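> build the 3D model from these lines:
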Amino acid sequence: MVSLICTLQDHRDDVNWCAFSANLLATCSADKTVRVYSTRDFSELPFSPLSGHGYVVHCCCFSPCGQYLASCSTDATTVIWVMDSGEIEAVLEHPGRSPVRVCAFAPDSVHLVSGASDGTLALWDFTSRSLLRTGGVPDTTMVACSFSPCGQLFVSGSTYGDLRVWNLELKPLHAEKDAHDLGVTCCQFAPQMHKVTDADVIQFRLASCGQDSLLKVWTISYIPSTGCKMQLLHTLTGHTAPVLSCSFSADGQMLVSGSVDKTVIVYEASQGTLLYTLSQHERYVTACVFSPTAPLMATGSMDKSVNVWRVEDGCSTQEAKFLPGEEAASSCEGVPGAKMAGHSRLMASDWSEDDVSSWLREEGLEVLVDVFKANNIDGPELLALNKETLATDLKIESVGLRGKIIRKIEELKMESMCTGVPEEYLCPITQELMKDPVIAADGYSYEREAIQSWIRTKNRSSPMTNLPLQTTLLTPNYTLKMAISRWRTSH
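Down below sits the predicted model:
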């Protein structure tokens, strides 16, 4: 199910890129600004807009910890902003002073790469904010870049139409020429990686899109000692015009793309099945991205707007669904300070009393709002209600109304029901249900205490790949933690 929950209309020109952190949404535009919003209610932060660039801002991305935001521009710089204050922390001038079209952080925040219109790539040591090395491809423009989950590789895409895999020495490991006729426009790795059984091979998935109106899904097989190869898995033809942006969901199960045909398409990623077509933008869709921590998606367009969507895959089917504009959920378009319902970003067990009130209104149960507020019903208490407590404690006399509320509560509980514990919820080390999942440098999720103990005793090797961990940095996996919380509540 996909529903439009908010439309942001603060930019005065084309929106070029959107990026999420755990609690922020950043957007950048041809109007030379970057705007930053809280994902709690999509209100703009006090220090926004960020106005340090002199020309068009093409791309923006958060550091994995969310503390910094990088943005790049035709002014030949990549600016690093501090998200606590909105102040400029550093200005990275691209070698050759060529317009910078794309930038991307490594998963461990150690490296930042930027690509320019002269075909050059600059690899930066983000810790010291210094240039490590440069490389690239002449006679083209770098417009796409993405780091692998392990942080040891990145892929670039250019207007020449090729996809190239690079290591941190900026040595090309593979070139997929003519990946997209007339040029690549975007590429992104899926967050997960896999080790091939009984082989020293690590596999990644990569999505790419281009001027040929195609969205492609690739497998990249990496052997540290010998190099890598790419294999095409799917060619998705849902769009009728050039595809300008693509992005995987945090769990890698969905893939979204935006196009010159003004539509956004959501696919089931493993099989490439089209799930939803969204047509609310009035001009080219230039940006699309999933939140790493909530069932949210943002899309930006040349219509100067950013749409924020609620995306939940629990009831998706293999049949394509079309959501025309008049059937979308209410938008907060044009309403200053308009807020998204709080319950859309939380599990029911985490709802506040206000979230419960919002849910009641959405379900057509406005008559119960005052009763529930008077009895201080929050998420956990809502899930514990039954017909007896509704009648005796809340004094709801209508049998029909009691029956309806119970049905709605049961629907909440059934959202993520399944048989057995999903394998991805188990720590690979302990094989127990995770309580505090974190992502290690190998791209896999583990229980925090288990991986910390492993690192202390196993010489910093990956439990899944046996390769050295390049860093001991552990990133909280909020998406997985929320999914596990929902599963536990339903069971």
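
> can we go C-alpha only for contacts and neighbour counts from here?
Will do.

> A helix includes E326, no?
Yes - with DSSP: H, G, I helix; E, B strand; the rest coil as the criterion, E326 is assigned to a helix.

> number of residues surrounding it?
Using other C-alpha atoms under 10 Å, E326 has 8 other residues around it.

> pull the longest helix from this structure.
helix 399-414 (DSSP state H).

> going toward the C-terminus from that helix, what's the next helix or strand?
strand 437-439 (DSSP states H and E).

> ok, and for the strand or helix carrying S453, which residues are buried?
In this assignment (DSSP H and E), S453 forms part of helix 448-457. Along helix 448-457, the positions that meet the burial threshold by neighbour count (16 or more other C-alpha atoms under 10 Å) are 448, 451-452, 454.

> could you also give me the structure for this next sequence, so I can compare it with the first?
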Amino acid sequence: MVSLICTLRDHRDDINCCAFSASLLATCSSDKTVRVYFTRDFSEAAFSPLTGHGYGVHCCCFSPCGQYLASCSTDATTVVWSMDTGEIVTVFEHPGRSPVRVCVFSPDASLVSGASDGTLALWDFNSKTLRRTGAANEASVVACSFTPCGQMFATGSTYGDIRLWDVGMNQLHAVKNAHDLGVTCCHFDPRSQSGGLASQFRLASCGQDSQVKIWIVSWHAAAGVKMHLLHTLIGQSAPVLSCAFSSDGQLLVSGSVDKTITVYDAHQGVLLYTLKQHDRYVTACAFSPASSLIATGSMDKTVNVWRVEDGCSGHGDEGKSLPAETSDVTAEGRKLPGHSRLLVCDWSEEDVSAWLCAEGLEALAEPFKANNIDGGELIALTKETLATEMKIESVGLRNKVMRKIEELKTSLVCSGIPDEFLCPITREVMKDPVIAADGYSYEREAIESWINSKNRSSPMTNLPLQTTALTPNRTLKMAIGRWRSSQ
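Below is the predicted model of the structure:
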């Protein structure tokens, strides 16, 4: 059977990906953060959340040794983090500055990133250099997985094709229209069958056609690469957004827009369980490589952790549904203090002091009060201000303050405030909204700063802005004013 053992509620926006190492669970979200938990008790690591990205984080993955975590974002970067300290080890900027949709480590610790413009980049992690680039097509590359031997990898795109590549970025094989309307995820069975001059792998894929497919990928020294369909799984009634094999290749899990998670016998292609716990689309799923755990993430902003009990591969309970009541432990996210019902920018100095105490930063209450830090000043603080003007000497304390501020800003703006009132850059309620050439509205000061420092690219599309002219959005400004008055 499969039982829900834990629900993590720390993210403040859609969950986009989950990934396990032997001892850690990483989750990433549209709230621009990556969170890291210990799988022994699902407590959050001291350095979590990781807040180096400027936009939503689409994907995260652990290195084979588990010492590093990579994450990629709309900000066109793939960031590699140390799992000892939470510090950034390196930042890979995707060629062409296109939003990066997927990243994956190879077994030898190379790193592939795929972007919205259809390009691929192969990075050498040890030397921190770009080894090769390639292009699938003009569609977004949204899925990628390495074979266990590391000699090939598969990609899937929004055009619906699956392509196989070698590590020299040479295309070996392509299946057009593998999924009608687009591929959403693909994953190789962690086990491989090799026999001298021949190898055989299983690849799972899912897509907008509401199907999960299991393919056999064969390689032979003389015949090259071939790919044929083994199973088509139709256990879900809406687009399937994520799929993953268990570490032993016995099970396959998938998550769907119909809010369900399905668990299949991966060899027979038989539906074993349908899990119904999430309230919105299930966007991510992953098996632990070291234990019988599954993590699933959703647009309901939660991550559920499930335990697969012994005997789950039997067919006696085929297709059994597990209701929401199967949960026995819930790891609640931290609650914000009462004054947080106000917008941060409306906080008084006393509200800031109360927040510091609630976050275990009582020692900073006096210096913050002495410097007249109210809500507006709080969200504008930088590490440099803390060090030079407020004389906070501890690097660790400064980092902690900045993480708490970022978490606070994300938490508050995602709690009942209409998303269209938030600046896409700062994720704060706009005071002077303007329309840029890409058609999106931004806080004037934020977009002007962006244009001056980002080579005139769009913060939302990463494409060049045809003009830097900004048009006041008076209708939006009035709507925000009416909303503020009603609060």
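
> ok, back up a step: whereabouts in the second structure does the longest helix of the first structure align?
Counting by TM-score structural alignment, helix 399-414 of the first structure falls onto no part of the second structure.

> so who does the aligned partner of V15 of the first structure in the second structure touch?
Under the alignment defined by TM-score structural alignment, V15 of the first structure corresponds to I15 in the second structure. Contact criterion C-alpha atoms under 8 Å, 6 or more residues apart in numbering gives 27-30, 283-284, 297-303 as the residues in contact with I15 of the second structure.

> where exactly do the helices run in the first structure?
Taking DSSP H as the criterion, the first structure carries its helices at 353-362, 369-374, 379-384, 387-392, 399-414, 448-457, 478-490.

> of all the residues in the last one, which ones are buried?
By neighbour count with 16+ other C-alpha under 10 Å, helix 478-490 of the first structure contains the buried residues 478-487, 489-490.

> how much space separates the alignment partner in the first structure of F92 of the second structure from V79 of the first structure?
In the first structure, the residue equivalent to F92 of the second structure is L92, according to TM-score structural alignment. As for L92 of the first structure, its distance to V79 of the first structure is 6 Å (criterion: C-alpha to C-alpha, to the nearest Å).

> do the same with G258 of the first structure
Using C-alpha to C-alpha, G258 of the first structure is found at 26 Å from V79 of the first structure.

> scan the second structure for its longest helix.
If you go by DSSP H, the second structure has its longest helix at helix 395-413.

> so how far is it from its chain's centroid?
19 Å (C-alpha atoms, centre = their mean, to the nearest Å).

> equivalent analysis for stretch 16-25 of the first structure, please.
Distance, stretch centre to chain centre, for stretch 16-25 of the first structure: 8 Å (C-alpha atoms, centre = their mean).

> residues in contact with that stretch?
Looking at stretch 16-25 of the first structure with C-alpha under 8 Å, 6+ apart, the contacting residues turn out to be 26-30, 36-40, 42, 57-66, 286-293, 298-302, 478.

> ok, now stretch 314-321 of the second structure?
By C-alpha under 8 Å, 6+ apart, the surrounding residues in contact with stretch 314-321 of the second structure are 270-276.

> adding neighbour count, write these out as a markdown table.
Putting the contacts of stretch 314-321 of the second structure into a markdown table (neighbours: other C-alpha atoms under 10 Å) gives the following:
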| residue | neighbour count |
| --- | --- |
| V270 | 21 |
| L271 | 23 |
| L272 | 26 |
| Y273 | 24 |
| T274 | 23 |
| L275 | 22 |
| K276 | 17 |
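
> now list the buried members of the contacts of I15 of the second structure.
27-30, 283-284, 297-303.

> skipping its backbone neighbours, what lies nearest S98 of the second structure in space?
Residue nearest to S98 of the second structure in three dimensions, not counting chain neighbours: A76, with 5.2 Å by C-alpha to C-alpha, 6 or more residues apart in numbering.

> the one you found is in contact with V91, isn't it?
No - counting by C-alpha atoms under 8 Å, A76 of the second structure does not reach V91; the two are 10.1 Å apart.

> settle it for me: which of those two has more neighbours?
Neighbours were counted for A76 of the second structure and for V91 using other C-alpha under 10 Å; A76 has more, 24 against 16.

> list the contacts of the corresponding residue of the first structure for E332 of the second structure.
Structural alignment (TM-score structural alignment) places E332 of the second structure against G334 in the first structure. Remark: with contacts taken as C-alpha under 8 Å, 6+ apart, G334 of the first structure is in contact with 7-9.

> try it again at 7 Å.
Q9 (C-alpha atoms under 7 Å, 6 or more residues apart in numbering).

> against Y222 of the first structure, how distant is it?
Between G334 of the first structure and Y222 of the first structure the computed distance is 48 Å (C-alpha to C-alpha).

> ok, F290 of the first structure next?
Following C-alpha to C-alpha, the distance that separates F290 of the first structure from Y222 of the first structure is 26 Å.

> of these two, who's got more company?
Here F290 of the first structure and Y222 are set side by side on neighbour count (other C-alpha under 10 Å), and the busier one is F290, at 27 against 19.

> which one is the counterpart of that one in the second structure nearest to, not counting chain neighbours?
For F290 of the first structure, the aligned position in the second structure is occupied by F287, per TM-score structural alignment. Closest residue to F287 of the second structure apart from its sequence neighbours, by C-alpha to C-alpha, 6+ apart: I294 at 4.5 Å.

> kindly report the same for I202 of the first structure.
K195 (4.5 Å).

> one more: K226 of the second structure?
Distances taken as C-alpha to C-alpha, 6+ apart place S218 nearest to K226 of the second structure, at 5.2 Å, with adjacent residues excluded.

> what is the neighbour count of the counterpart of that neighbour in the first structure?
Aligned by TM-score structural alignment, S218 of the second structure pairs with S221 of the first structure. Residue crowding around S221 of the first structure was assessed by other C-alpha under 10 Å; the count is 21.
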